[in-house]
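Pasting the sequence and the predicted coordinates here, then a few questions.
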Amino acid sequence: MSMINVHEKGYVRLVDHMGSDLTVVNAARVSYSKESLELNERDVRLIKFLAQEGHTSPFRHAIAQFEVYAPLMVARQWWKYVVGSAHYEGTGDSLDAWNESSRRYITEEPAFYIPQAGEWRSKPANSKQGSGEPITWELGEKHTRELMAYVELGISKYEAALADGVCAEQARLFLPAYGLYIRWYWTASVQSVAHFLAQRLEDDAQQEIQQYAKAILELIKPIYPVSLEQLI
C-alpha cells in the first residue's frame, strides 16, 4: 500500500524512500568502521540506545518522500515542522524539503474541505485553542450549509475573474483559503518525520491533522519499524 485516503478528498501517498533501520545502525557504527549486513537484536538495542540518549544524527540518513493533498489549514500547521527541523543537535541545516502546487500557475478545479453536520466541534472549555465535544447535529447542519454557500460564492467569483481575463495569481483571492485543498511533496528524514508524528498523533492535536499523521505512520512504519517505535 502506497496511498491512504484522508477525509473525503484528501490523501497521503508514499512516493519514495531511502534506507531502513539498518541504515540507522550502519550510520552510527561507521565511527568504528563497523557494518551490519542484516538487522539483529544487537542492532535493535543500538537503535534504542541512540533514541534514548538523543544521539539523533544516524536517523537523518534514512529518508522518506510523500505527496500530500490536504486543506490549507492542515498544510500550514505541517509547515512548522519543516521550518523548525534544523534545531536538532544544533545542526544548522535541515534535510527537509517542501514543494507545493501554486495557483499562480494552475487553475485546476478548486476542492474544499467541508465538515459534515456531525463533524463540527465546540470550543474547548478550559483552553484558548483546540476543540471540545461535537456540537448538535442540527447546528452542524446549519454551518455545513453556510460554508457550502460561502465556498460556492467564492468559486463563482473566482471563475468570473478568470473569464474576465484576470491573472490566476490574483483571481485566487476570491477562493476561501483555509479549507482549500493544496498538494505538496514533503521529503524528510526519519527523525523529522518521527518528530512530526510525536506531536500530531497526540490526543490534543487538531483532529484533521491527526488523521493525516495516522496515514503517514501507517505508510512508513513497515519500512522503519524499530526506529519509529523508539522515536515516537
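Sure, I can see it. Predicted model, so just to flag it, every value in this text is computed and none were measured. Numbering: from 1, shown residues only.

hey, let's count contacts and neighbours off CA atoms from now on
OK.

Just give the number of residues close to residue 191.
24 (other Cα atoms under 10 Å).

Could you pull up the contacting residues of the most centrally placed residue in the chain?
For the chain, residue 78 is the residue whose C-alpha lies nearest the centre (Cα atoms, centre = their mean; 5.1 Å). Going by Cα atoms under 8 Å, 6 or more residues apart in numbering, residue 78 touches 196, 209.

let's bring in a second one:
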Amino acid sequence: MNIINVLDNGYVRLVDHMGSDLSIVNAARVSYAKESKEFSDRDARLIQFLAREGHTSPFRHAVLQFEIYAPLMVARQWWKYIIGSAHYEGTGDSLEAWNESSRRYVTEDPTFYIPSSTEWRSKPKNSKQGSGDIISWELGEVYTKKLMEYIEIGMKNYEAALESGICAEQARLFLPSYGMYVRWYWTASLQSVSHFLNQRLAHDAQLEIQEYAKVIMSLCREYYPNALEELISTK
C-alpha cells in the first residue's frame, strides 16, 4: 500500500493513478498519428520540450488520486488549488475533485495536531506571513501544554453536547478547528499536482504543508519520473 505518515498523526495514501511518462508523450504525438510503445531517450527529450515550451495539455492525461489526512489548517490551504484549477491561467485544468469527511455524519474520536515543545516557530522578521526559527524549548513546552488544555476543554464540551442530544453538525462547533485532522480524497492531473508542488515545496510555504508536498512528490516520482523532473522547479 502506498501510504506515508506525515506530522504526528497524518498520512498520504496513493489510492490510484492513471498513465505514465509514456502516456504523456503519446498524448502529444497523437497530433501526428504517432505512438511510442516503449519509453526512450527520444521520449524524454519530448517531455523536456513540452515542459520548457509550456505545452501543458499532455500532462493532463496522467491523473492521480490520493487519500490525505491532515490538520484543517493544511487542508484549507490545499483547497485553494481546487477552487483555482479551472481558472488558473495556463492550466485549463477542470478535472480536479475533492471529497472530504464531514462531522455532520462522522462522530469518530477527533484527532488533533499538537506540535511538540521543539516544534513551535517564531514569527518571521521580514514578512507578515510564514514563520521564523524554532523558539526555545521552555516556551514551546508552555504552549504545547496550553494547546492540550484548550483541546481538552473543547472535547469535553463536544461530548457533553452529543450526550445531551445536540445534533453532530452543531456539536462540532465546540471542537478546536485548525489543528483538527480531516480526511479527504484529492484527484488531480499531473499538471495540477505539479503546480501544487511548485508552490508548496517552496522555502516560504508553511512548513506543515511542505511536509505533505514532499510526500506527494515521492509518491508521484515512481510513476512519472521524467515529467516531474521537468515540471518541478523546486527540487
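Thanks, I have it. Quick caveat, the model's predicted, so the values are computed rather than measured.

ok, back up a step: what helix or strand is the residue nearest to the centre of structure 1 on?
Applying DSSP states H and E as the criterion places residue 78 of structure 1 in helix 72-83.

centre of the chain versus that helix, how much separation?
The chain centre lies 7 Å from the centre of helix 72-83 of structure 1; the measure is Cα atoms, centre = their mean, to the nearest Å.

what does stretch 105-117 of structure 1 give?
18 Å.

that older thread, what residues does the helix or strand following the helix holding residue 78 of structure 1 touch?
Sequence-wise, the next helix or strand downstream of helix 72-83 of structure 1 (DSSP H and E) is strand 97-100. The contact list for strand 97-100 of structure 1 (Cα under 8 Å, 6+ apart) reads 82, 182-188.

Looking at these, spot the one nearest residue 53 of structure 1.
residue 188 (21.6 Å; Cα to Cα).

got the contact list for that closest one?
63-65, 95-97.

That one belongs to a strand?
Yes: remark: residue 188 of structure 1 belongs to a strand, assigned using DSSP: H, G, I helix; E, B strand; the rest coil.

Grab the nearest non-local neighbour of it.
residue 96 (4.4 Å; Cα to Cα, 6 or more residues apart in numbering).

do the same with residue 5 of structure 1
residue 11 (4.1 Å).

neighbours around that neighbour, how many?
By the criterion of other Cα under 10 Å, residue 11 of structure 1 has 19 neighbours.

I'd assumed it was in a helix, is it?
No: checked against three-state DSSP, residue 11 of structure 1 lies outside a helix; its state is strand.

Quick check: the aligned residue for it in structure 2?
Aligned counterpart of residue 11 of structure 1 in structure 2: residue 11 (TM-score structural alignment).

That match reaches residue 69, doesn't it?
Yes: between residue 11 of structure 2 and residue 69 there is a contact under Cα atoms under 8 Å: 5.3 Å.

tell me which residues in the host helix or strand of residue 220 of structure 2 are buried?
Assigned by DSSP H and E, residue 220 of structure 2 belongs to helix 207-221. For helix 207-221 of structure 2, a neighbour-count test (16 or more other Cα atoms under 10 Å) marks 207, 209-217, 219-220 as buried.

What of stretch 63-80 of structure 2?
Quick answer for stretch 63-80 of structure 2 (16+ other Cα under 10 Å): 63-75.

just to revisit the earlier point, contacting residues for the residue nearest to residue 5 of structure 1?
Counted by Cα under 8 Å, 6+ apart, residue 11 of structure 1 has contacts 3-5, 68-70, 212.

Ok, residue 214 of structure 1 next?
197, 201.

mind checking how far it is from residue 193 of structure 1?
12 Å (Cα to Cα, to the nearest Å).

Likewise for residue 173 of structure 1?
From residue 173 of structure 1 to residue 193 of structure 1 the distance is 32 Å (Cα to Cα).

now residue 29 of structure 1
22 Å.

which one of these two has more residues nearby?
Legend: neighbour count by other Cα under 10 Å for residue 29 of structure 1 and residue 193, higher for residue 193 (26 against 16).

Mind reading off the mean deviation between the longest helix along structure 1 and structure 2?
Assignment by DSSP state H gives helix 137-163 as the longest helix of structure 1. Once fitted to structure 2, helix 137-163 of structure 1 is off its aligned match by 0.3 Å on average (mean Cα distance after the TM-score superposition for structure 1).

Can you give me the buried ones in that helix?
140-141, 143-144, 147, 151, 154-155, 157-159, 161-162.

State the distance from residue 120 of structure 1 to residue 141 of structure 1.
In terms of Cα to Cα, residue 120 of structure 1 sits 9 Å off from residue 141 of structure 1.

And the contacts of stretch 57-64 of structure 2?
So stretch 57-64 of structure 2 is contacted by 14-20, 23-25, 27-28, 91, 93, 187-192, 227 (Cα under 8 Å, 6+ apart).

okay, the angle between the helix holding residue 78 of structure 1 and helix 207-220?
Counting by axes from the mean of the first three to the mean of the last three Cα atoms, to 10 degrees, helix 72-83 of structure 1 points 60 degrees away from the direction of helix 207-220.
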